[in-house]
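[1] A predicted structure for the sequence below; I have some questions about it.
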Amino acid sequence: MSYTVALTGGIGSGKSTVAHIFSNLGINVIDSDIIARQVLTPGQPDLLALHAYFGNDILMKNGFLNRIFLRDKICNSSNDREWINNLLHPTIRRIAYQQLLHSRSMWSLWVVPLLVENSLQNYVDRVLLVDVDPIIQLDRTMMRGNIQPEHIEKIMSIQADRFARISVADDIIDNSGSLDTLKTKVLALHKYYLSLAESRNKYLL
């Protein structure tokens, strides 16, 4: 397995943008959110399990996942949230691990929004946090236009707080500035991670 950096951050922090920049630099990106969407497509075992647990309300008329209903359950019921997490997270981790095993870039980026919540920091070589002020998180997420402010605040309240993420981070990107500034920071980290990966590989040899 190549040198692995976990990328984490709260909703609206800019994880996807950072991951996209790294991808353009030739780094293999394994994204837990993308895997989650894939395992919840029609016919997949985890969606069938959700259907059996919640009934028809979890599905839209076309058979696809009703994401609004699922989000409501995650935000408003700790019991349902725990059941959903126990169902989905092992599947997502298993697929992510397989993808990391087959990664061929010098180092790999694993996007893990709930890294702190699931105590996954010890499974990677390094943790990179995309950090922004909570007010910026809220504003940026609202700009997406598909989540109400009260839902965003609820999601933020059940995620690990900013200081818990900072406590496990090896590197932190402040993403409160411009896109050009962000690209400069990502490029510098990419060069740094290449050097760490090269050193690790030499040691293993």
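    In hand now; what should we look at?
[2] switch to C-alpha atoms for all contacts and neighbour counts from now on
    OK.
[3] tell me the SS of Ala6?
    Following DSSP: H, G, I helix; E, B strand; the rest coil, we place Ala6 in the strand state.
[4] Tell me if I'm right that it and Leu128 touch.
    Yes: between Ala6 and Leu128 there is a contact at 6.0 Å, judged by CA atoms under 8 Å.
[5] For the chain, which segments count as strands?
    Counting by DSSP state E, the chain has strands at residues 3-8, 28-31, 107-111, 126-131, 171-174.
[6] what helices or strands is the third one leaning on?
    Under the contact criterion of 3 or more CA pairs under 8 Å, 6 or more residues apart in numbering; DSSP states H and E, the helices and strands touching strand 107-111 comprise strand 3-8, helix 15-24, strand 28-31, helix 32-39, helix 78-101, helix 179-204.
[7] adding another structure so you can compare the two:
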Amino acid sequence: MSKPWILGLTGGIGSGKSAAAKHFIDLGVHTVDADHAARWVVEPGRPALARIAEHFGEEVLQADGQLDRAALRTRVFQNAEERRWLEALLHPLIGQEIHDYLARAESPYAILVSPLLIESGQRRLTQRILVVDTPEELQVQRTMLRDQTSAEQVNAILQVQANREERLRHADDVLVNDRDLAWLQAEVERLHQFYLTLRGGQP
């Protein structure tokens, strides 16, 4: 059996990439989420957590030994040097975690879901990129509804993520998600059938 090729799935906040990813999983596609990998590498007992506690001190740990994300975020957001230190520690570990998980795939192709696929350089792990794209005002509405948050907060997150043009410039395929869930799922099924015909992510 040939080695599965890797599809990168990305999209801005509120674009519906998680709903698209879930439907690919329902269709039997092996999927890894970069956000989950980022959480796994800092779990208690993993070397990264010990390094973080050693560097930042015990105050970035909760009483149960878990990472206190809010405390760590406060520390690194205020200090670009600390943020770079943390990224230098975590990015290779997250990359390795993703690589190991994708290597276990048994479906004809596997998917790496990452909101920061373009910005983080994770796109280098993929052979093809699918962008779930949504008009910005719809992204803001959906995210406000989902996270019970303000337009200002959503816009702040949008500023950090790659801009829409940048994402679309790297896309091999674009799924415009401006209708309902049934339509999104039908589009995922159409793409899935197409992806099954590809070798190494190319027609």
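    Received, thanks. Keep in mind that this is a model prediction, so the values were computed, not measured.
[8] that older thread, can you add mean neighbour count and distance to Phe163 of the first structure and give the helices and strands packed on strand 107-111 of the first structure back as TSV?
    Shown next, in TSV, are these (neighbours: other CA atoms under 10 Å; distance: least, CA to CA, whole Å):
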stretch	mean neighbour count	distance to Phe163 of the first structure
strand 3-8	24	13
helix 15-24	16	17
strand 28-31	22	23
helix 32-39	15	22
helix 78-101	15	22
helix 179-204	14	21
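[9] Leu48 of the first structure is nearest to which of these?
    The closest of those to Leu48 of the first structure is helix 32-39. By CA to CA, the value is 10.2 Å.
[10] and that closest one, which stretch of the second structure?
    Per TM-score structural alignment, the counterpart of helix 32-39 of the first structure in the second structure is residues 34-41.
[11] who touches that stretch?
    Applying CA atoms under 8 Å, 6 or more residues apart in numbering, the set of residues contacting stretch 34-41 of the second structure from outside is 47-49, 90, 93-94, 97-98, 112-115.
[12] The residues you listed into a markdown table, with extra columns for distance to Asn163 of the second structure?
    Listed next are these as a markdown table, based on distance: CA to CA, whole Å:
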| residue | distance to Asn163 of the second structure |
| --- | --- |
| Pro47 | 34 |
| Ala48 | 30 |
| Leu49 | 32 |
| Leu90 | 24 |
| Leu93 | 26 |
| Ile94 | 23 |
| Glu97 | 27 |
| Ile98 | 24 |
| Leu112 | 20 |
| Val113 | 17 |
| Ser114 | 15 |
| Pro115 | 12 |
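[13] Looking at those residues, which one is closest to Thr134 of the second structure?
    Using CA to CA, Pro115 is the member of the contacts of stretch 34-41 of the second structure that sits closest to Thr134 of the second structure, with 13.7 Å.
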